[in-house]
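Chemist: Here's my sequence, what's the structure:
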Amino acid sequence: MTPEALAHARRRAELLATMQSGKASSGAPLGLGKRSSNLFRDRHEGAKRRLDLSAFCHVLDIDTAGGWVDVEGLTSYEELVAQTLRRGLMPAVVPQLKTITVGGAAAGVGIEATAHQHGLVHDTLLELDVLLPGGEVLHCTPDNEHRDLFFGFPNSYGTLGYALRLRLRTLPVKPYVKVEHLQFNAPGAFFINLAAHCQGHADFVDGVVFGPQQQVINRACFVDAAPWLSDYRFEHIYYRSLLDKPVDYLTVQDYIWRWDTDWFWCSKNLYAQHPLVRRLLGRARLNSRFYTRVMRWNARWGLTRRLARWRGRFTESVVQDVDIPMAAAPDFLAFLLREIGILPIWICPVRGPAPNARFTLFPLAPDSLYVNFGFWDVVETAHACEPGHFNRLVEREVMRLGGIKSLYSDSYFTPQEFAQAYGLSHYQALKARYDPSGRMLGLYEKCVLRA
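Modeler: A predicted model of the protein is given here:
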């Protein structure tokens, strides 16, 4: 065994011994003891038996010829990308924010601009070792005795177990990325061209809707050389460049993290796009890690909500990512512009899984093209609405159009709607096999009831 594998085995043995000794100490449900989180929903948590997996944060092996990387579940993508780039590789799908962990992206849903070819993060999984709530570790592959857990783990959000080790596919990279920004003034043409570029040879495809008559497709490819390089880590703001530069060049690392500096565009809510504030904050604070801390502080104290009420306004946070079949994408965009009004909107095409790789709790149609819509802001009204009014509108429209919603943020589904959308009959079978004593919360309790 390699030194890394031996160290991983030692950490695993120590963890299992700790779990065994603490089994009878509390009847509270098991929860992950984690200092940070990329979940965007307030929780009303009761007592939990916290499990510390923070030691599982190492890259274990990189196989350049085989095209895979072995990594522990609490490793951040920032660390994973740094190590794979040194070997001329990147994970096949890298979620947009540096602090997202590999296990979190597998248990939730991770996406980025390679998704038009490679699907979601869990579509790039080759195998994983899952820690069950009873203290057993299972090796799961697409074709072994635990294939049901392999295909049921994505979108389970820590209600079936935790990934201690994952093997993910990688891609070879070149030093630079050339980005073409293609502008459109009509949603119909925008989505037609988006689908066409997904059939081409682009390494990356995503887009932004700035308004009903202003959309941009970002088509990017790896290149060996660059005539110039842009830098969006401090003074310059990436999303504004989409309207100003028909062509751009970035290092591969800067391209991978192009959205992190300004949290896409949400840094505007902290006034961090103002040149003076930007300089006062400094380069070290212009990142998703800092913005998340501020967001959690605001959620705890309700400062922006209080200011809105002082102005006579009512607010609702609408922070959502949804996947809509390509054919229905123009209808969903029209709905967003008409009923929600949040702009800009991130657009990322997603390839559905292979026919033999249906993921139980996130059932996209095989080999079909979807469009991920990411919209993250606060909707203000002059009158009070029922709690979750705008989020409920989104959920109903997603279901009407045959799409599916990610569960990292506020959800308001009824139990019947949730069961229909996320295959709860299959989930209950997984729960009965892998958590028969109910040591972890259920998916509906955790993601909708915020337990």
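Chemist: Only C-alpha atoms from now on, for both contacts and neighbour counts.
Modeler: Will do.
Chemist: Could you pull out the strands in the stretch 301-450 of the chain for me?
Modeler: In the stretch 301-450 of the chain, the strands defined using DSSP state E, counting those that start in this stretch lie at 314-325, 345-351, 369-381, 404-405.
Chemist: what helices or strands is the lengthiest helix in the chain leaning on?
Modeler: Longest helix in the chain by number of residues, with DSSP state H as the criterion: helix 3-21. Counting contacts by 3 or more C-alpha pairs under 8 Å, 6 or more residues apart in numbering; DSSP states H and E, helix 3-21 packs against strand 59-63.
Chemist: Check what contacts the helix or strand just after the strand it packs on and list those residues.
Modeler: For strand 59-63, the succeeding helix or strand toward the C-terminus, using DSSP states H and E, is strand 68-72. Applying C-alpha atoms under 8 Å, 6 or more residues apart in numbering, the contact partners of strand 68-72 are 56-63, 80, 91, 102-103, 163-170.
Chemist: Show me which positions of the longest helix of the chain end up buried.
Modeler: Neighbour counts over helix 3-21 (16 or more other C-alpha atoms under 10 Å) mark 8, 12, 15-16, 19 as buried.
Chemist: Now render those as a markdown table, adding distance to R283.
Modeler: What follows is the buried residues of helix 3-21, written out as a markdown table (distance: C-alpha to C-alpha, whole Å):
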| residue | distance to R283 |
| --- | --- |
| H8 | 34 |
| R12 | 37 |
| L15 | 37 |
| L16 | 41 |
| M19 | 41 |
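Chemist: Going by distance to L125, which of those residues wins?
Modeler: H8 (19.2 Å; C-alpha to C-alpha).
Chemist: Of the contacts of strand 68-72, which belong to strands?
Modeler: Mapping the contacts of strand 68-72 onto strands (DSSP state E) picks out 59-63, 91, 163-170.
Chemist: One more sequence to fold, the one below, so I can look at both together:
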Amino acid sequence: MNPFDLLPPGLKKRLIRWLEDNRGLVIVLFCLPASFIFDTGLSLYKWFQRTLLSAPERHDARVRQIQRRVGDWNKQDAASRRPMCTSRPNWLSLSTTFFKKSECHRIPVDLYDILHLDTERMVVRVEPMVTVGDITRYLIPRGYTLAVTLEISDATCGGLALGVGMTTYSHRVGLYQETIVSYDVVLGDGSLVRATADNEHKDLYYCLPWSHGTLGFLVALELQIIPVKQFVHMRYIPVRGQKQYCDRMRELSGALDKDAKLPDYLEATVFDRDSAVIMVGNFAKVDTPEKAAKVNHVTRWYKPWFYKHVETFLTKGESDEYIPLRDYLLRHNRAIFWVLESMIPFGNHPVFRLFLGWLCPPKPAFLKFTTTPGIRAMTFSKQVFQDIVLPMTVLEESIDLSEKLFDTYPVLIYPCRIYDHGPSNRGQLRSPKSDQMCPGANYGMFYDLGVYGTPGPVRRKRGYYNPVESMRAMEAFIRKVGGYSFLYADIFLTEEEFNEMFDLEAYNRARKMYHAEGAFPRLYEKVRPEVDVVKIGNEYAQAE
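Modeler: Predicted coordinates for the structure are as follows:
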């Protein structure tokens, strides 16, 4: 029962409006300190797990325990068995949805260790619950980082492997899945297999990305690493005019020339239709006093939020600085890109940053842990949080459509290769169309369009916004141009439309071949919202 439904309609509306108008105050007085206490307790629990209950040398024994539990599930009466899933609570995931794990048979998969660093093969072997924060702390002092490192420290290596990830190095190497050397997976029959791109399980290897735990339990994976220097030399290039910044991104990403000299890191933040700042980063040493004077530790609590810092270059003009590598990789973590502004409108004020900035951001786990059905319904209908994979050929069109549907800025642009692995090595993503391919290359240049924040009509408290109409219009565009929605966020697709967006032919074969049928939920069942987004979205549509 939604507690708000017990209130008289007039009081309910006034209470909701008060909470919206005073959201920053509520978050500062309650959410931030409670989130800090919550995260401290969670960190102590994880420390206890790693220090006293876990050790890399016991990895095989822990995997055998998972196999035994899956074997026990297989001994149950087939007619009454429920599909399996991990016992990890929903609130610990970064997905915006709440999959109904209570309807599944839950198996503990408590695997938190970094297992082995192989500098000859340039891979690191990890258990799936290792986080981005963990792996960056481990690798960077040793002179390495993952080829694709997400900006949010709580994201897990396993979650990204079975979901999707891309970052500002992806114009060089592609999606996170392209940097995975092997997966160790416990299948629905309890057997353990290792899937690589060139062994007998390569069909499974190509289907595990985007599968969201519907093909088996991931128990280990090997990830490509790259050698690094301790700093990123960052150039900030402000560009006026939509065609100008879109053309510049196509040029810098190598979309027009596969032999172009590529920067190590590349992204753009679009602040309005005709204004963007392009960021070009390269590994560097700080070995002179002049360079040392330009060092900026962008993640320190008292510093401006990174995107606010970037915005200043629209008026200051082109400039450069040196950012410590871990600071750069986690530059968007403190403000959750720019989502925190909709929670705490005054959060970037220097006084707030100085005295309370160390409490930010509110932990995603805490926000999900305290999300009631009523809050879930209200928040999803009054904000947008979407990452979308689109071909670089529609960059201008997608920005225009995002403005029309959501009327919110900034938006994020991360170029990314999508490879054509051929018809026999295709997973859920289709090969790029011929006009999307980079000339002479086996990949097309796509990009992540990141749209996060409060839609304009909701923010201004006037106008009309219906999340159903807006999201379904965006999803229709994505399907038309051959793009893909990230599945951690709410989708409004029917199952037929979902099957049109994704190629599930190889995935469905893999489910049959690798004992996933009946053992794990189907992909659409796993990722669709647990609430009726169409009904709730129409109910909460704003018209004032």
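Chemist: Could you tell me the TM-score of the two chains?
Modeler: Remark: TM-score between the superposed chains equals 0.90 [TM-score structural alignment, normalised by the length of the first structure]; 439 aligned residues with a C-alpha RMSD of 2.5 Å.
Chemist: Drop anything exposed from the ones in strands among the contacts of strand 68-72 of the first structure.
Modeler: Using 16+ other C-alpha under 10 Å, the buried ones in these are 59-60, 62, 91, 163-170.
Chemist: rewinding a little: residues contacting the longest helix of the first structure, please?
Modeler: 55-56, 60-61, 135-136.
Chemist: Mind picking the two most distant members of those?
Modeler: Among the contacts of helix 3-21 of the first structure, D61 and G135 lie farthest apart (C-alpha to C-alpha), at 24.9 Å.
Chemist: what residue of the first structure matches up with L175 of the second structure?
Modeler: By TM-score structural alignment, L175 of the second structure lines up with L120 in the first structure.
Chemist: what's the nearest residue to its match if we skip its chain neighbours?
Modeler: Using C-alpha to C-alpha, 6 or more residues apart in numbering and skipping the chain neighbours, the partner closest in space to L120 of the first structure is I111 (5.1 Å).
Chemist: ok, the one you found touching V121?
Modeler: Yes. Applying C-alpha atoms under 8 Å, one finds I111 of the first structure in contact with V121, separated by 6.2 Å.
Chemist: intersection of neighbour lists for those two?
Modeler: 93-95.
Chemist: Let's see the ChimeraX selection covering just the buried ones among those.
Modeler: The buried residues among these can be selected in ChimeraX (16+ other C-alpha under 10 Å) with this line:
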select :93,94,95
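Chemist: TSV for the shared contacts of I111 and V121 of the first structure, including secondary structure and distance to G188 of the first structure?
Modeler: Output for the shared contacts of I111 and V121 of the first structure, formatted as TSV (DSSP: H, G, I helix; E, B strand; the rest coil; distance: C-alpha to C-alpha, whole Å):
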residue	secondary structure	distance to G188 of the first structure
V93	coil	27
V94	coil	29
P95	coil	27
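Chemist: ok, the shared contacts of I111 and V121 of the first structure vs L229 of the first structure, which is closest?
Modeler: Distances from L229 of the first structure to the shared contacts of I111 and V121 of the first structure, taken as C-alpha to C-alpha, are shortest for V94 (21.5 Å).
Chemist: Hmm, that closest one is touching I111, no?
Modeler: Yes. At 6.9 Å, V94 of the first structure counts as touching I111 under the criterion of C-alpha under 8 Å.
Chemist: joint contacts of the two?
Modeler: Jointly contacting V94 of the first structure and I111 under the rule C-alpha under 8 Å, 6+ apart are V121.
Chemist: can you tell me which two in the ones in strands among the contacts of strand 68-72 of the first structure are farthest apart?
Modeler: Pairwise over these, using C-alpha to C-alpha, the maximum falls at D63 and A163, 20.1 Å.
Chemist: and the longest helix of the first structure with strand 59-63, angle?
Modeler: Between helix 3-21 of the first structure and strand 59-63, the angle comes out at 140 degrees (axes from the mean of the first three to the mean of the last three C-alpha atoms, to 10 degrees).
Chemist: State the number of residues packed around the equivalent of G88 of the first structure over in the second structure.
Modeler: Residue mapping for G88 of the first structure onto the second structure gives G143, with TM-score structural alignment as the criterion. Neighbour count for G143 of the second structure, taken as other C-alpha atoms under 10 Å: 13.
Chemist: Tell me who's in contact with G143 of the second structure.
Modeler: 227-230.
Chemist: Among those residues, which ones are in strands?
Modeler: P227.
Chemist: Over in the first structure, see which of the contacts of G143 of the second structure survive.
Modeler: For these, the contacts that persist in the first structure are 227-229, with contact defined as both residues aligned by TM-score structural alignment, their matches' C-alpha atoms under 8 Å.
Chemist: okay if I get those as TSV plus distance to A197 of the second structure and neighbour count?
Modeler: TSV is the format used below for those (distance: C-alpha to C-alpha, whole Å; neighbours: other C-alpha atoms under 10 Å):
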residue	distance to A197 of the second structure	neighbour count
P227	23	15
V228	26	20
K229	30	17
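Chemist: which one of these sits closest to Y507 of the second structure?
Modeler: P227 (34.1 Å).
Chemist: show me the contacts for the aligned partner of that closest one in the first structure.
Modeler: By TM-score structural alignment, P227 of the second structure lines up with P172 in the first structure. Contact partners of P172 of the first structure, counting by C-alpha under 8 Å, 6+ apart, are 88-90.
Chemist: With that, I have no additional questions.
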